[in-house]
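*Asks:* Make a model of this:
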Amino acid sequence: MIARRADPYRDTDVIDSRAPRVNQTVVALLALATLFTGSPIFVALQAAQLWIGLTLGRRFCLSCLFYFEVLQPRIGEGPIEDSRPPRFANLVGAIFLTASTVAYVIGLAAVGAVLAGIVAALAALAAATGLCAGCEMYRVAARLRGIRPGPLARVDLADFGAAPRGEIVVQFTHPLCTDCRTLEDKLRSQGREVVTVDVAKRPELARKYGIALVPTAVAVAPGGIVTARIA
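*Replies:* Model (predicted):
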């Protein structure tokens, strides 16, 4: 058994980045099965499975169980990422697959096929390349709602226990996030002073500053003025 940094059933705010790609593979195959057979049973089953997983958690997600219990112990743990983007992608997929199922049932087979085709194409793209349309939608929305000059022009340095004499970088992070560690190492290698905020331990600060995605990093002047968005 491999040593896991992130427990897939307890550390649900992060996820092994390979797990969503396995799930997308299953989604693509079942959507394609509906397109080839004309039967809505496949998209209906996948829609139900997505809704169950979203509602009850990974222990009730069959593709998640297959990855975490069968594949991951054999191939090892992949990079750990924020689980919110793939979760949002699953929500979008569940909505489209549900709509496809309803369309087939009420006799709008062409509409159902188009919706299933969209899901199949996007899921196959995500599975093959890692480019997840739903995840990117979430990230764009997160950036629009996150820290940026304008709506949030200042932070309270006392929140972070910082009293810098020069510019610092405030990075919102998670201890299991691979990209967070990579970004922090890069910033420190550039000689920048980095103050990290663990959103798992300080969720109130994540809410206060509208942090919807990690890593999020901003350059902050001594007076608390946000001068630049870094990530």
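
*Asks:* drop to CA atoms for contacts and neighbour counts, all remaining ones
*Replies:* Noted.

*Asks:* Please enumerate the strands of this structure.
*Replies:* 14-16, 80-82, 168-173, 194-198, 216-220, 226-229 (DSSP state E).

*Asks:* of all the ones you listed, which lies closest to F66?
*Replies:* Shortest distance between F66 and those, using C-alpha to C-alpha, is found for strand 14-16: 13.1 Å.

*Asks:* The structure of the following sequence is requested for comparison with the preceding one:
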Amino acid sequence: MELDPRGQRFAATLTSIVLVVVLATGWGWLALVQTVVFAITAADPRRGPYAYVYRALLLPRLGPPAEREPVAPVRFAQLVGFSFLAVASVGYLTGVTTLGVVFTAFALLAAFLNAAFGLCLGCEAYLAIKRLSGPRSA
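*Replies:* Purely as a prediction, here's the structure:
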């Protein structure tokens, strides 16, 4: 299974907007909502709410993608996002605001790089881990 990279950039754009709002307001519950979004997309990126919005509103206007990307790196990136936002949510909701701000800011950096430049840090980390853990020849 492969994904339309434009959909991933769209999702990263919406995620960036949500995370800016979280940083500006300190709304731990919104951070928790984004954590749930990451959990859903880590299981299956095609089933996330942002993917549905992309397919319903943008894909019909854009047409089929010229290229596709494998799903495994995207799932890993979503799992990393889930981890960061889970920690951020705990920080905000327990009053450890600094923890929430730091982890939200890191997640925002990753989401923004994907939205603006198509650079998926989690995907790159996944590929690096695969290369490092691959078979070694003597």
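
*Asks:* how about the strands of the first structure in TSV, adding distance to A33 of the first structure and mean neighbour count?
*Replies:* Converted to TSV, the strands of the first structure look like this (distance: least, C-alpha to C-alpha, whole Å; neighbours: other C-alpha atoms under 10 Å):
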stretch	distance to A33 of the first structure	mean neighbour count
strand 14-16	27	24
strand 80-82	30	22
strand 168-173	40	24
strand 194-198	43	18
strand 216-220	40	22
strand 226-229	44	18
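
*Asks:* got CSV for those, with distance to L205 of the first structure too?
*Replies:* Shown next, in CSV, are the strands of the first structure (distance: least, C-alpha to C-alpha, whole Å):
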stretch, distance to L205 of the first structure
strand 14-16, 18
strand 80-82, 17
strand 168-173, 9
strand 194-198, 8
strand 216-220, 12
strand 226-229, 16
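
*Asks:* Count the neighbours of V21 of the second structure for me.
*Replies:* The number of residues packed near V21 of the second structure is 14, by other C-alpha atoms under 10 Å.

*Asks:* actually Y104 of the first structure, not the one I typed
*Replies:* Close neighbours of Y104 of the first structure, defined as other C-alpha under 10 Å, add up to 21.

*Asks:* Find the residue closest to it in space, skipping its chain neighbours.
*Replies:* Nearest residue to Y104 of the first structure, sequence neighbours excluded (C-alpha to C-alpha, 6 or more residues apart in numbering): G112, at 5.2 Å.

*Asks:* Identify the residue of the second structure aligned to that neighbour.
*Replies:* Counting by TM-score structural alignment, G112 of the first structure corresponds to G100 in the second structure.

*Asks:* repeat for A94 of the first structure
*Replies:* Per TM-score structural alignment, the equivalent position to A94 of the first structure in the second structure is F82.

*Asks:* Please work out how many residues are found near its match.
*Replies:* Neighbours of F82 of the second structure using other C-alpha under 10 Å come to 23.

*Asks:* My understanding was that it contacts A43; is that so?
*Replies:* No: assessed by C-alpha atoms under 8 Å, F82 of the second structure is found out of contact with A43, at 10.8 Å.

*Asks:* Residue range in the second structure corresponding to stretch 125-142 of the first structure, please.
*Replies:* The aligned range for stretch 125-142 of the first structure is 113-130, by TM-score structural alignment.

*Asks:* tally of neighbours for the counterpart of L62 of the second structure in the first structure?
*Replies:* Counting by TM-score structural alignment, L62 of the second structure lines up with I75 in the first structure. Close neighbours of I75 of the first structure, defined as other C-alpha under 10 Å, add up to 10.

*Asks:* same deal with S63 of the first structure?
*Replies:* Neighbourhood size, S63 of the first structure [other C-alpha under 10 Å]: 23.

*Asks:* Show me the helices in the second structure, by range?
*Replies:* Under the criterion DSSP state H, the second structure contains helices at 5-25, 28-43, 49-53, 59-62, 71-93, 97-117, 121-133.

*Asks:* Most tightly packed of those helices?
*Replies:* Comparing the helices of the second structure by mean neighbour count (mean count of other C-alpha atoms under 10 Å), helix 71-93 comes out on top with a mean of 22.
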